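1. Structure for the following, please:
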Amino acid sequence: MPLTQPLRIHELSPEELEVYRTLDPSRIPEHVAIIMDGNGRWAGKRAMKRFLGHQQGAESVQFVVETASRINLPFLTLYAFSLENNLRRPKAEVSFLMKLLKNYLVSNVKRMQDNNVRMNYIGRTHELPEEVQETMKWAQAETAKNTGTTLTLALNYGSRAEIVDATRSILRDLMEEAHRRGCSVEDLLSVQGGVESIDDETMSHHMYTRNMPDPDLLIRTSGEMRISNYLLWQIAYSELFVTDRLWPDFRGVHLLEGIAAFQQRSRRFGGLDTEFTDETLPDPQMPQAATPEMVSR
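-> Below you'll find the model as predicted:
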C-alpha cells in the first residue's frame, strides 16, 4: 500500500528534483531492493584500505534512505551482509563490519526518527554477535512507531538459507499441529488436502519477508551481472536495474534514476501488455498455405 503521509520533495536536492519531476508519482515502486556492491573496489581504486570503502558505503546508505523517505517509498531492502561474507571473509574484516553496523545504528537512529523511517532485519541474525543483536533490537524498538519507509537490512542473509528455513518452519508447524491434534503428520495432511496444500502462498508466509510485498525493482551497483543469492524467491517478477557505479558513490539521485528506468518498463508477469485473442491462431498440426512474404524468403 502507498504511504499516505505528505511527500517531502521540497527536501530533495536540485539534482534529485530534476529526476523526480520526470517520474509518475502514482507509479513509485512499493518495494525497492538493492545489492550494495563495490566498497572494496572503490577503496582499491583510490589506493585505500578496504575498511574505508565500507565506511563510505555506510554513508551512502543514509543518503539513499533519506531520499526514499522523502518520496514515500514504502519499502527499501538493502543487502548489507551476506551469509557468505560471514563464512568466507577474513575474521578481522567481519569484526570491523559488525562494529560498523553497530556504530551506524547508534549514530543514525536520530536521523531515522527525523525521517519517520522504521528499522527491520532479515537473515540469520541470531548468529551475529550478541552485542550487535542488542543494538539491532534497540534501533528497531526505537523506530517501531514510525509510519514512513521501512528500511530492512539483510544481515547474515542468504536466499537459499531463507528457503531452507522456510521449509523447516512449515515442517515444524505441521508437527506441532499434528501433536496438538493427537495425530500423525500424514493424517493431518490428508485432512488438509495432502502435500498439494503446501503452495506458493504457504512458502511466502514462512519467508523472512512475509510482512512485506515482493520487490518491484532490484538495483545492483558495481556492474556485476548476478543476483548473489539475494531474495531469489521474492524477485521472480522484479525489474532489474544494474549500474556500473560503485556503492560508495551511489546517492539518492541514482535511486531516482533506477525508478525512472523502472517506470519505462512494461511489467507483464508472464502475460501480454496488449489485448490478444487466440481465435485467429492456426492449428499448428495443419499445413499452412504459403504467403507471398514466405515465398519471397
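2. Going by C-alpha atoms from here, please, whenever you check contacts or count neighbours.
-> Noted.
3. hang on, residue 80 packs against residue 152?
-> No - counting by CA atoms under 8 Å, residue 80 stays clear of residue 152, with 9.4 Å between them.
4. Another sequence for comparison is provided below:
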Amino acid sequence: MPNEKVDIARNITASDLEDLARVSFIGKRSNISESVLETIREIEERTQNNKSLHVIEAIDYTGRSDIIQACIAVAEKVEQGVMQPDDIDDQIFQNELQTNCSNFPNPDLMIQMGGRFSIHNFMLWQMAYTELYFLHEDDTTQFNDTSFIQALHEYQKRSRRFGGK
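-> Take a look at the predicted model:
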C-alpha cells in the first residue's frame, strides 16, 4: 500500500474530527502492516462511542472484492440452511458488505480527491444513490476544512431523487 495513502488516513483521523466522529476502517486487513493495524484498532476503539458522525476510511479496499465476499457469505448461509435463496434481498445482501459497521452504510456524499473523476471500484453497491463531489486539485494534501465545507455546501444545493426523475 502506498505510504501516501496511509499518511493521509493517519492525518484525517488524527484531526479534531476524531473527537466528533466514530471512525471505522474497511478493506483487506491481511495486507496491512501490524503497526498500521494497531493504529487502526486504537482509532476504532477510541471513537466507537462517538455518535454525531461516522467516517469510514477504506484501506486496501475494492468494491468488487466487497461484493464477492458478500456473495460468498450469503452462499454459505444458504448452504448451512440459515436461509433460503428466496430470502435473499437487498437488505440481506447489504448486511454482508463491509459497511455493515455503520447504521448508514450508503453514503450521502462521496468526495473524490486527487484530480480523478470516477469512483475507481469504490463501494460499488453502496453508492447507487450517492452524490459525487470531485476536487480538482491533484495534491490530496490540499484537502482541508475549507474544502470539506465547500463540498457540503455543494451537496446542500442538490435535489436527491433516489432513482426517480
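5. so what number do they get for TM-score?
-> Comparing the two superposed chains by TM-score structural alignment, normalised by the length of structure 2, the resulting TM-score equals 0.81, with 161 aligned residues with a CA RMSD of 2.7 Å.
6. Run a quick neighbour tally on the aligned residue in structure 2 for residue 268 of structure 1.
-> Alignment note (TM-score structural alignment): residue 268 of structure 1 maps to residue 161 of structure 2. Look at residue 161 of structure 2: counted by other CA atoms under 10 Å, it has 8 neighbours.
7. Flag every buried residue along stretch 230-243 of structure 1.
-> By neighbour count on 16 or more other CA atoms under 10 Å, the buried set for stretch 230-243 of structure 1 is 230, 231, 233, 234, 235, 237, 238, 239, 240, 241, 242, 243.
8. quick one: what's aligned to the third one in structure 2?
-> What that stands for is residue 233 of structure 1. Match for residue 233 of structure 1 (TM-score structural alignment): residue 125.
9. shouldn't that match be in contact with residue 65?
-> No - with contact defined as CA under 8 Å, residue 125 of structure 2 does not count as touching residue 65 (11.1 Å).
10. Not counting sequence-adjacent ones, nearest residue to the residue nearest the centre of structure 2?
-> Geometric centre of structure 2, nearest residue: residue 56, 4.3 Å, by CA atoms, centre = their mean. With CA to CA, 6 or more residues apart in numbering as the criterion, residue 56 of structure 2 has its nearest non-adjacent residue at 4.8 Å, and that residue is residue 24.
11. repeat for residue 98 of structure 1
-> residue 132 (6.9 Å).
12. Find the helix or strand that that neighbour is a member of.
-> helix 130-142 (DSSP states H and E).
13. matching residues in structure 2 for the next helix or strand after that helix?
-> Next helix or strand after helix 130-142 of structure 1 toward the C-terminus (DSSP H and E): strand 150-157. Aligning strand 150-157 of structure 1 against structure 2 (TM-score structural alignment) gives residues 54-61.
14. buried stuff in the matching stretch?
-> For stretch 54-61 of structure 2, the neighbour count (16+ other CA under 10 Å) marks 54, 55, 56, 58, 59, 61 as buried.
15. can you pull the contacts of residue 53 of structure 1?
-> By CA atoms under 8 Å, 6 or more residues apart in numbering, residue 53 of structure 1 lies in contact with 39, 40, 41, 42, 43, 248.
16. between these, which has the most around it?
-> In terms of neighbours by other CA under 10 Å, the contacts of residue 53 of structure 1 top out with residue 248 at 26 neighbours.
17. got a list of what the aligned partner of that one in structure 2 touches?
-> Correspondence of residue 248 of structure 1 to structure 2, assessed by TM-score structural alignment: residue 141. Counting by CA under 8 Å, 6+ apart, residue 141 of structure 2 makes contact with residue 8.
18. distance of residue 141 of structure 2 from residue 158 of structure 2?
-> Using CA to CA, to the nearest Å, one obtains 26 Å as the distance from residue 141 of structure 2 to residue 158 of structure 2.
19. Superposed on structure 1, what's the mean shift for stretch 66-78 of structure 2?
-> Compared with structure 1 after fitting, stretch 66-78 of structure 2 deviates on average by 1.2 Å (mean CA distance after the TM-score superposition for structure 1).
20. Name the residues of that stretch that come out as buried.
-> 66, 67, 70, 73, 74, 75, 78.
21. The second one contacts residue 97, correct?
-> What that stands for is residue 67 of structure 2. Yes - Residue 67 of structure 2 is within contact range of residue 97, at 6.7 Å (criterion: CA under 8 Å).
22. Please verify my assumption that residue 121 of structure 1 contacts residue 153.
-> Yes - Residue 121 of structure 1 lies in contact with residue 153 (CA under 8 Å); the separation is 4.8 Å.
23. can you pull out the helices in structure 2?
-> 3-13, 17-20, 34-47, 63-79, 90-94, 145-156 (DSSP state H).
24. out of the ones you listed, which comes closest to residue 115 of structure 2?
-> Closest of those to residue 115 of structure 2 is helix 145-156, at 13.6 Å (criterion: CA to CA).
25. In structure 2, point out the residues matching stretch 69-81 of structure 1.
-> So stretch 69-81 of structure 1 sits over no part of structure 2, by TM-score structural alignment.
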